[in-house]
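Asker: Sharing a sequence plus its predicted fold:
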Amino acid sequence: MSTHRPSVLFVCVHNAGRSQMAAGWLRHLAGNAVEVRSAGSLPGDRVNPAAVEAMAEVGIDISGQHPKVLTTDAVEASDVVITMGCGDACPVFPGKRYLDWALEDPAGKGVAAVRPIRDEIGSRIRGLLADLALDLGPRSKA
């Protein structure tokens, strides 16, 4: 009997802030129990430094991540696709679970303004894990 490891794709326009923070939270909280992807419809040049700093404050390192372009293959390979303001740029495939998280864009904001966005994303990731009904055992409460 094979066990399926769920796959989650986070999509925002630049793949530099919201989707990178969400991917960081999910990797941190789920470990290897979930396959994590992120991408952008118009990827930026680098991950937002304020997002990197805000995540580091809660012990999550996203400094090594790079914005990636959204591909049809990434959507097809994912069980859950979570969009964060990419609008119609995200392809839709039957049989996928789609969620749209309305989150403020951290672009151009300082770390103080990014913290509440980071915390909201962390809360939503915890809810997503509960929805996926994963038995992750005791893990960090960062």
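Answerer: Structure's in. What do you need?
Asker: switch to C-alpha atoms for all contacts and neighbour counts from now on
Answerer: Fine.
Asker: For the nearest residue to Gln65 once chain neighbours are set aside, give its distance to Val114.
Answerer: Spatially, and ignoring its direct neighbours in sequence, Gln65 is nearest to Val47 (6.9 Å; C-alpha to C-alpha, 6 or more residues apart in numbering). Taking C-alpha to C-alpha, to the nearest Å as the measure, Val47 falls 13 Å from Val114.
Asker: Now do the buried residues in stretch 93-100.
Answerer: Tyr98 (16 or more other C-alpha atoms under 10 Å).
Asker: hang on, the earlier thing: I figured the residue nearest to Gln65 hits Ala16, correct?
Answerer: Yes. Counting by C-alpha atoms under 8 Å, Val47 touches Ala16, with 4.1 Å between them.
Asker: hold the first one in mind and look at this next one:
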Amino acid sequence: MSTSTTPSVLFVCVHNAGRSQMAAAFLTHLGGDRVQVRSAGSAPADTVNPAVLEALAEVGIDISAETPKVLTTEAVQSSDVVITMGCGDACPYFPGKRYLDWQLEDPAGQGVAAVRPIRDEIERRILGLLAELGIEPAA
């Protein structure tokens, strides 16, 4: 863990336009200020996937102001948990960090109907992560 008492989680995917954005949004929504949340990609897209925006809006989460961000070594170094999103993304490795790989379908090029099950699986995993971190999810 970092020197602060607030755990820090980084979600990584190649384009940072779908899965990692959804995961960061759910963790921010459910964890509030009790967890620091970042997301990034090794080759960020220009915009977040519109079907992802729609699928999250359906559950009351608005990430329309978010933009894909580039993965930096500093982001990895300052995170306690680094979660790749099943896309085989290259991520710098630092001892003492917890690394997870969540194998998830890619929402790229999919409509909102195909994104909903991915969204729901990400929410389920975020609830499990919060439990592991000892953080009660927000209502």
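Answerer: It's in. Nothing here was measured: the structure is a model prediction, and the numbers come from that model.
Asker: Next, the TM-score between them, please.
Answerer: Once superposed, chain against chain, the TM-score is 0.95 (TM-score structural alignment, normalised by the length of the second structure); 137 aligned residues with a C-alpha RMSD of 1.3 Å.
Asker: For Val47 and Ala16 of the first structure, indicate the residue with more neighbours.
Answerer: Ala16 (29 against 24; other C-alpha atoms under 10 Å).
Asker: tell me which element Ala51 of the second structure falls in.
Answerer: Taking DSSP states H and E as the definition, Ala51 of the second structure sits inside helix 50-57.
Asker: could you point out which element follows that helix?
Answerer: Immediately after helix 50-57 of the second structure, counting by DSSP H and E, sits helix 73-77.
Asker: mean shift between that next one and the first structure?
Answerer: Its matched residues in the first structure lie on average 0.1 Å from helix 73-77 of the second structure after superposition (mean C-alpha distance after the TM-score superposition for the first structure).
Asker: How about residues contacting that helix?
Answerer: 10, 38, 82, 92-94 (C-alpha atoms under 8 Å, 6 or more residues apart in numbering).
Asker: okay if I get the residues you listed as JSON lines plus secondary structure and distance to Asp120 of the second structure?
Answerer: Below are those laid out as JSON lines (DSSP: H, G, I helix; E, B strand; the rest coil; distance: C-alpha to C-alpha, whole Å):
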{"residue": "Leu10", "secondary structure": "strand", "distance to Asp120 of the second structure": "19"}
{"residue": "Arg38", "secondary structure": "strand", "distance to Asp120 of the second structure": "20"}
{"residue": "Val82", "secondary structure": "strand", "distance to Asp120 of the second structure": "20"}
{"residue": "Pro92", "secondary structure": "coil", "distance to Asp120 of the second structure": "28"}
{"residue": "Tyr93", "secondary structure": "coil", "distance to Asp120 of the second structure": "29"}
{"residue": "Phe94", "secondary structure": "coil", "distance to Asp120 of the second structure": "30"}
